[in-house]
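Asks: how would this look folded up:
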Amino acid sequence: MNAIRSKRHRSIIAVWVAIGMALIIPYLIWCAWLSLLSTEGDVPAASSLAFPEGAAIAADKSCGSGGCWSTFTVRPGEDSSTTELTSYLETTYDGQVSGSFWDPRTINFTTEIAGNTVVVTASYWITYD
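Replies: Just a heads-up that it's a prediction; the model follows:
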């Protein structure tokens, strides 16, 4: 009886290990794919930064030596100001947005007030101090 129970127990453990490996290996391949095949031309999308609801966003991609970056010109919603938007982004993220499960790359960014808009410059490759 114990031999049968022990054999069944080992089979259950083997099935769970196989399921775990079937889930982990594709994710590790995906992370390796992002790391190995990413280029300096990769830039973050506006959806990577959680801009407040109601903000109007215009995006642009620029490149120079050392990589490419996204420039988002953000007009705050009617209920907030450019100072509040800049403060929100800087205190919430402190200049970096950690990667997500689907894209584990870290996004570095800066903010600058330009009239009634906030200019956010974001990149995977360039570190802003």
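Asks: going forward, measure contacts and count neighbours with C-alpha atoms only.
Replies: Fine.
Asks: element containing the residue nearest to A45 when sequence neighbours are not counted, please.
Replies: Ranked by CA to CA, 6 or more residues apart in numbering and with sequence neighbours excluded, the top spatial neighbour of A45 is S70, at 7.5 Å. When elements are assigned from DSSP states H and E, S70 belongs to strand 67-75.
Asks: quick one more, to check against the first:
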Amino acid sequence: MAPTRKRAVWIGAAAALVLCTLTYAGHVLLLVVGAREGDVPPASAIPLPDDAQVVSEELDCGSGGCWLTVEVRPADGQSPDELATEVGSAPSLELTGNVLDPRTTYLWGEADGDVLSIQASYWSRTPV
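Replies: Modelled structure (predicted):
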């Protein structure tokens, strides 16, 4: 490969890397700048076992922001407290974000009769 062609390939690769970096930085900036207290994580962000069943989802808000309350019915033979321990939400769990959504999700779980009630929030570090 000629030196000028090799140089052009390196410049093109560097430009592509810069473009990808700027695109990702713009995505994260939009998440941060566009953040509102009403933002809540999706129920899919909660690491539930396959045999657990989501019974209901409810969005609640207060003076400290909003949170998602998800009621989960454990598998047959499992108590809500055992499910909370398996999920890691008893008493609380902090889930770090991923590449697409780098926000941290905070979870709290407690037994409510025969279901586990889990609250998920981006904002509150204490149970809501």
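Asks: After superposition, what's the TM-score here?
Replies: Both chains were compared after superposition, and using TM-score structural alignment, normalised by the length of structure 2 their TM-score is 0.87; 124 aligned residues with a CA RMSD of 1.8 Å.
Asks: before we move on, the earlier item: what residue in structure 2 is paired with the residue nearest to A45 of structure 1?
Replies: Counting by TM-score structural alignment, S70 of structure 1 lines up with L68 in structure 2.
Asks: Can you tell me how far its match is from E58 of structure 2?
Replies: Look at L68 of structure 2 and E58 of structure 2: by CA to CA, to the nearest Å, they are 6 Å apart.
Asks: more crowded one of these two?
Replies: More neighbours surround L68 than the other of L68 of structure 2 and E58, with 21 against 11 (other CA atoms under 10 Å).
Asks: so where's the longest helix in structure 1?
Replies: Residue-count comparison of every helix in structure 1, with assignments taken from DSSP state H, identifies helix 2-37 as the longest.
Asks: which other helices and strands contact the helix or strand that that one is followed by?
Replies: Scanning forward in sequence from helix 2-37 of structure 1 by DSSP H and E, the next helix or strand is strand 56-64. Packing partners of strand 56-64 of structure 1 (3 or more CA pairs under 8 Å, 6 or more residues apart in numbering; DSSP states H and E): strand 67-75.
Asks: Name the residues of the helix or strand following the strand it packs on that are buried.
Replies: In the C-terminal direction, the helix or strand that comes right after strand 67-75 of structure 1 (DSSP H and E) is helix 82-93. Neighbour-count burial for helix 82-93 of structure 1 flags T82, L85, T86, L89, Y93 (criterion: 16 or more other CA atoms under 10 Å).
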